[in-house]
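*Asks:* fold the following and give me the result.
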Amino acid sequence: MRKTIIASLVFLIVSITTKAQDFKSNEHQFDPPWQQTSLNGKNFTIYGIDNMPDFHGDVNDPDLVIFFAGNQYMVVPELLDAFKKKYPKYTKVFAETIPPGIEVEQIQNGKLLVGNMRITLSPDVITAGKASITEKNNQGWFVNTKAYAKNKLAIMVYKGNPKKISTLKDLGKENITVAMPNPNWEGIGKRIVLAYKNVGKDSLSNLIMDKKVNVKTTLLTTIHHRETPLFIMNKRVDAGPVWYSEAYYHSNLTNHPIDMVEIPDKYNVDATYMAGELKNAPHKKAAKKFMKFLGSKEAHEAL
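*Replies:* Here you go, the predicted model:
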């Protein structure tokens, strides 16, 4: 049963056909984006200066706008290509892969500021964890919701696991530095805290989330799916709990110096991802098509 659960999110990445970007011979050698895009145009990506890997597609007059849960960044290019192939009418799609908590604030504010650029697009579809989508559905946000994937947790470590980390309990050791998603912004943070409590009750959670934060051996992230692998690859931390799909992607489908440590099922925490079609979607027909597409064979093959 557990393998079936994980397969529904690992299927999001196993079929990826694009390759991670090659190492660079400078201080930004590990910088995202970690996949290639099918979009064309003058490329002006300057690593460390002008680079926005979590904003995908056409920001000008799009046919469809989707706010994805951030950890699904690795499948978005392929997924959008598959959608546009199935529905060629929709040629311009814009998507974000930033933390759902930030996306909610963006929706409520009506604007997102990144550097000197302001994005004022309203989403047609958003994706997030089951609890978040269910809560907003009860508040009247959606006309339709759909569960489309499941996931669990894993520990991401540097290639070869030099600190010999084997359990979540090891993350509490004084000599282990940890990247930890901030529960205030990222839903995964609360799931990881629950896993800590499954292993060591409140004592392990308090150690990692309070004591180690205060002495800076736990670093809280704002966007873990980018910061945690970068922190590990640049040797700022030794390890970080992440979604299984992220650890699998970096350790098996890229040439990044990252390995994965699995967490036993009895301590692990599952998550269900859901999509919601917004009542006030600016592109209602496209939103309905995308919701239908998420359950299609074409989507599963792309995911």
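*Asks:* going forward, measure contacts between C-alpha atoms and count neighbours the same way
*Replies:* Fine.
*Asks:* what about the longest helix in this protein?
*Replies:* Longest helix in the chain by number of residues (criterion: DSSP state H): helix 187-206.
*Asks:* next, the buried residues of that one.
*Replies:* For helix 187-206, the neighbour count (16 or more other C-alpha atoms under 10 Å) marks 187-189, 191-200, 204-206 as buried.
*Asks:* between these, which is nearest Asn71?
*Replies:* Among these, Ile188 lies closest to Asn71 (C-alpha to C-alpha), at 9.7 Å.
*Asks:* His224 versus the closest residue to that closest one other than its chain neighbours, what's the distance?
*Replies:* Nearest residue to Ile188 in three dimensions, chain neighbours excluded: Pro181, at 6.8 Å (C-alpha to C-alpha, 6 or more residues apart in numbering). Here Pro181 is placed at a distance of 5 Å from His224 (C-alpha to C-alpha, to the nearest Å).
*Asks:* another one to check against the first:
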Amino acid sequence: MTCRLHCLFIITALMISNVEASDTYDPTEAIPWRAERPGPLKPNATHYEVAKSNYLLDFHGNPNEPDLAIFMAGNQYRAVPDLIAAFREWARQQDSFKMLKLDNIFYATLPPGRLLDAMASGQLVVGNMWFDVRPGRLWPDVFMTGPRQQKRLFDDGHIDSYTIYARNRGIVLLVRAGNPKNITSVKDLLRNDVRVAISSPQREPASFENYAKTLRGQGGTELPRQVLAKSTTISPRAVQHRENPQFIADGKADVAPMYFHLGDYLKRTMPHLFDYVVLPPESNYVDSLGIAKIKGTKRETAAQAFIEFIRTDAAAAIYEQHGFDFVAPAERANIIQSN
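*Replies:* So this is what the prediction gives:
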């Protein structure tokens, strides 16, 4: 009897201890794993490491000997599965491409600046793994991104031209489902009780500047600086289109400026977690997306096929379905050779 009581006391104490531990444990934080890499990194290797994203959300397919490799501005991720399926079907119907092997299509949906950094450094690090980013290893055949990064591709000698194929529909404010803070405009981002998640101007300058243009236009020229200066503002380490929704879901932020197509996708797929606030169309910045073929690609035919497909009405319908505005045929055919 004494043993039973003693054992029961120990078991009960352990149960109470476990309850107390779980009450104080913050599941949104990653424990500090030590590096377990099997070899040294290059001094200028590009890092893409984010807690709670160790399952490689933004790398798709097999990077080993792909039939086509695509690097793209990551905010397009919602459209790409449908786009790839339609591309394969379209290619089978074209005399020039019907024999083209397209089984292994690899694409990366990272911030485009990170992809360009990796092309410059030769290495892209993800936790304890890395990609060799160079011709003959992981190297894009086409690059799909905005004019800002297309200019960098020009400057780095990677492309000769690009064409515009789509535009986003401006910016919304992503919030928790039900909008518990009753956020209605960009001016609410300065409220003391509102915690903001926004792209880092250093780590993701392209998306930050797009969001900042809308904040300036609708809230005054100083609004982006004032938002960044708030002690409660948080910025992603690597990728705003994954981390900012996670910040809101984890209760670390109340609102995040995001592209309409991202807010729409998150609300549609996770309505129990997310909603978004529509902003006025006036001074709501809209950016373009362009596609370019990388010079010297060894998969020339596949790259050309994909570029031709992106200019079709079939591709336009997919982008429209996923919250973008596709440009008119005349603009799709306009080849931009310098910025």
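*Asks:* ok, back up a step: how about the corresponding residue of the second structure for the residue nearest to Ile188 of the first structure, secondary structure?
*Replies:* Aligned by TM-score structural alignment, Pro181 of the first structure pairs with Ser199 of the second structure. Using DSSP: H, G, I helix; E, B strand; the rest coil, the structure places Ser199 of the second structure in coil.
*Asks:* which residues of the first structure does stretch 240-255 of the second structure align to?
*Replies:* Under the alignment (TM-score structural alignment), stretch 240-255 of the second structure falls on residues 224-239 in the first structure.
*Asks:* so which bits of the matching stretch are buried?
*Replies:* Judged by neighbour count using 16+ other C-alpha under 10 Å, the buried positions of stretch 224-239 of the first structure are 224-234, 237-239.
*Asks:* and the contacts of that stretch?
*Replies:* Contact with stretch 224-239 of the first structure is made by 30-32, 70-71, 155-158, 163, 171, 176-181, 221, 240, 242, 246, 250, 256-258, as judged by C-alpha atoms under 8 Å, 6 or more residues apart in numbering.
*Asks:* do the same with stretch 77-84 of the second structure
*Replies:* Identification of contacts with stretch 77-84 of the second structure by C-alpha under 8 Å, 6+ apart yields 109, 262, 265, 315, 318-319, 322.
*Asks:* for the residues you listed, give me CSV that also has neighbour count.
*Replies:* As requested, those are exported to CSV (neighbours: other C-alpha atoms under 10 Å):
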residue, neighbour count
Thr109, 23
Leu262, 24
Tyr265, 17
Ala315, 23
Ile318, 19
Tyr319, 25
His322, 20
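*Asks:* inside strands: which ones of these?
*Replies:* The members of the contacts of stretch 77-84 of the second structure all map outside strands under DSSP state E.
*Asks:* out of those residues, the closest to Met15 of the second structure would be?
*Replies:* Nearest to Met15 of the second structure, judged by C-alpha to C-alpha, of the contacts of stretch 77-84 of the second structure is Tyr265 at 41.2 Å.
*Asks:* tell me the spacing between the closest one and Trp130 of the second structure.
*Replies:* Distance, Tyr265 of the second structure to Trp130 of the second structure, using C-alpha to C-alpha: 30 Å.
*Asks:* right, and the helix or strand after the longest strand along the first structure?
*Replies:* Secondary structure of the first structure per DSSP E: the longest strand is strand 142-151. Going down the chain from strand 142-151 of the first structure, the next helix or strand is strand 153-158, by DSSP states H and E.
*Asks:* now tell me what touches that following strand from outside.
*Replies:* Applying C-alpha under 8 Å, 6+ apart, the set of residues contacting strand 153-158 of the first structure from outside is 165, 168, 192, 229, 232-233, 235, 238-244, 247, 257-263, 268-270.
*Asks:* taking these one by one, which sit in strands?
*Replies:* 239-243, 258-262.
*Asks:* most neighbours among those, please name it.
*Replies:* When these are compared by neighbour count (other C-alpha atoms under 10 Å), Ala239 ends up highest, at 32 neighbours.
*Asks:* excluding covalently adjacent residues, which one is nearest to it?
*Replies:* Distance criterion C-alpha to C-alpha, 6+ apart; nearest residue to Ala239 of the first structure, sequence neighbours excluded, is Val157 at 4.6 Å.
*Asks:* what does the one you found align to in the second structure?
*Replies:* Matched by TM-score structural alignment, Val157 of the first structure corresponds to Val175 in the second structure.
*Asks:* give me the neighbour count for its match.
*Replies:* Look at Val175 of the second structure: counted by other C-alpha under 10 Å, it has 27 neighbours.
*Asks:* what do we get in the second structure for Phe293 of the first structure?
*Replies:* So Phe293 of the first structure corresponds to Phe309, using TM-score structural alignment.
*Asks:* its match touches Ala316, doesn't it?
*Replies:* No: assessed by C-alpha atoms under 8 Å, Phe309 of the second structure is found out of contact with Ala316, at 9.5 Å.
*Asks:* these two: who's more crowded?
*Replies:* Ala316 (22 against 19).
*Asks:* check the burial of the closest residue to the more buried one other than its chain neighbours by counting its neighbours.
*Replies:* Once flanking residues are discounted, Ala316 of the second structure sits nearest to Phe326: 5.4 Å by C-alpha to C-alpha, 6+ apart. Other residues near Phe326 of the second structure number 23, with proximity taken as other C-alpha under 10 Å.
*Asks:* who's in contact with Phe326 of the second structure?
*Replies:* Residues near Phe326 of the second structure by C-alpha under 8 Å, 6+ apart: 165-167, 316-317, 319-320.
*Asks:* again with Met209 of the first structure
*Replies:* Residues counted as contacts of Met209 of the first structure (C-alpha under 8 Å, 6+ apart) are Thr218.
*Asks:* give me the distance between it and Glu27 of the first structure.
*Replies:* From Met209 of the first structure across to Glu27 of the first structure, the span is 30 Å (C-alpha to C-alpha).
*Asks:* ditto for Asp259 of the first structure
*Replies:* Going from Asp259 of the first structure to Glu27 of the first structure by C-alpha to C-alpha gives 21 Å.
*Asks:* same question, Asn198 of the first structure
*Replies:* 39 Å.
*Asks:* between the contacts of stretch 77-84 of the second structure, which is closest to Phe87 of the second structure?
*Replies:* Proximity of the contacts of stretch 77-84 of the second structure to Phe87 of the second structure, judged by C-alpha to C-alpha, is greatest for Ala315, which lies at 8.0 Å.
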